[in-house]
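Engineer: okay, here's the prediction I keep looking at, along with the sequence it came from:
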Amino acid sequence: MSDVPRSERPAMIRSRLEHSLSIDSLEVQDDSHRHAGHAGAQAGGGHYSLRIVSDDFAGRRRLQRHRLVYDAMGDAMRNDCIHALSIEALTPAEARSQSPESQ
């Protein structure tokens, strides 16, 4: 897994999440450039931010939602492919309530 080129990792993240969860919307951002010089970044692991909207998060607490995401990522989280993952996991209703149109 660690041999996945950095440029292909956002697509790999997207693919794993779409395969495991019912996704309404998904944003994957590579933040690795902001962590240059960080020990994990030097080892080759990337830093990524996710904003994921899914009905699968309904009725689940934040930790449970993050566990669903980590489970979907599988071995990518246990090797040097992904060093850090920032997760914003929302239900569709929560995402709508955050949108500028709803305010």
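Structural biologist: Here it is on my side, so go on.
Engineer: every contact and neighbour count from this point should use C-alpha atoms.
Structural biologist: Noted.
Engineer: roughly how far apart are the spatially most central residue of the chain and residue 37?
Structural biologist: Centroid check for the chain by Cα atoms, centre = their mean gives residue 50 as the closest residue, at 3.7 Å. Noted for residue 50: a distance of 22 Å to residue 37, by Cα to Cα, to the nearest Å.
Engineer: related to what we said a few turns ago, now the residue nearest to the centre of the chain, what's its secondary structure?
Structural biologist: Under DSSP: H, G, I helix; E, B strand; the rest coil, residue 50 falls in the strand class.
Engineer: quick check: it touching residue 86?
Structural biologist: Yes - applying Cα atoms under 8 Å, one finds residue 50 in contact with residue 86, separated by 6.1 Å.
Engineer: neighbours of residue 51, how many?
Structural biologist: Using other Cα atoms under 10 Å, residue 51 is surrounded by 15 other residues.
Engineer: hang on, I meant residue 73
Structural biologist: Residue 73 has 19 neighbours, counted by other Cα under 10 Å.
Engineer: included below, for side-by-side comparison, is a second structure:
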Amino acid sequence: MTVTDEINTKLTEAFGPSRLRVVDESDLHAGHAGNTGGGESHFRVEISAPAFAGMSRIARHRAVHAALGADLVGRIHALALHIEG
């Protein structure tokens, strides 16, 4: 399973989002820190779910990180999040 698939699966299971888009942007960071050339290091996630309603930006980010888990987050160099409730 790719990291993209893992992110999709974990966030879908945790939040049942109405919208979820996971983009591997690793190729845009060639030569930058954390990019080993194999991809799957830099991601952008756009997610919208009722579960985020009323949460602060920090609480939303913490919830996503918790849903992904320390192991998966530890394998990702950069994770840009756009979260809507």
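Structural biologist: Perfect, thanks for sending it. Quantities reported herein were computed from a predicted structural model and do not represent experimental measurements.
Engineer: which position in the second structure pairs with the residue nearest to the centre of the first structure?
Structural biologist: Taking TM-score structural alignment, the alignment pairs residue 50 of the first structure with residue 45 from the second structure.
Engineer: pretty sure its match is touching residue 79, no?
Structural biologist: Yes - using Cα under 8 Å, residue 45 of the second structure makes contact with residue 79 at a distance of 7.3 Å.
Engineer: and the gap between residue 21 of the first structure and residue 75 of the first structure?
Structural biologist: Plainly put, residue 21 of the first structure is 17 Å away from residue 75 of the first structure if you go by Cα to Cα.
Engineer: which position in the second structure pairs with residue 35 of the first structure?
Structural biologist: Residue 35 of the first structure maps onto residue 29 in the second structure, by TM-score structural alignment.
Engineer: wait, that match sits on residue 37?
Structural biologist: No - here residue 29 of the second structure does not reach residue 37: they are 9.1 Å apart, not a contact under Cα under 8 Å.
Engineer: between those two, which is the more surrounded one?
Structural biologist: residue 29 (16 against 13).
Engineer: how about the helices in the second structure?
Structural biologist: Ranges of helices within the second structure are 3-15, 57-68, 70-74, based on DSSP state H.
Engineer: what's the closest of these to residue 51 of the second structure?
Structural biologist: Ranking the helices of the second structure by proximity to residue 51 of the second structure (Cα to Cα) places helix 3-15 first, at 6.3 Å.
Engineer: pull out the buried positions in that closest one.
Structural biologist: Buried residues in helix 3-15 of the second structure, counted by 16 or more other Cα atoms under 10 Å: 3-4, 7-8, 10-12, 15.
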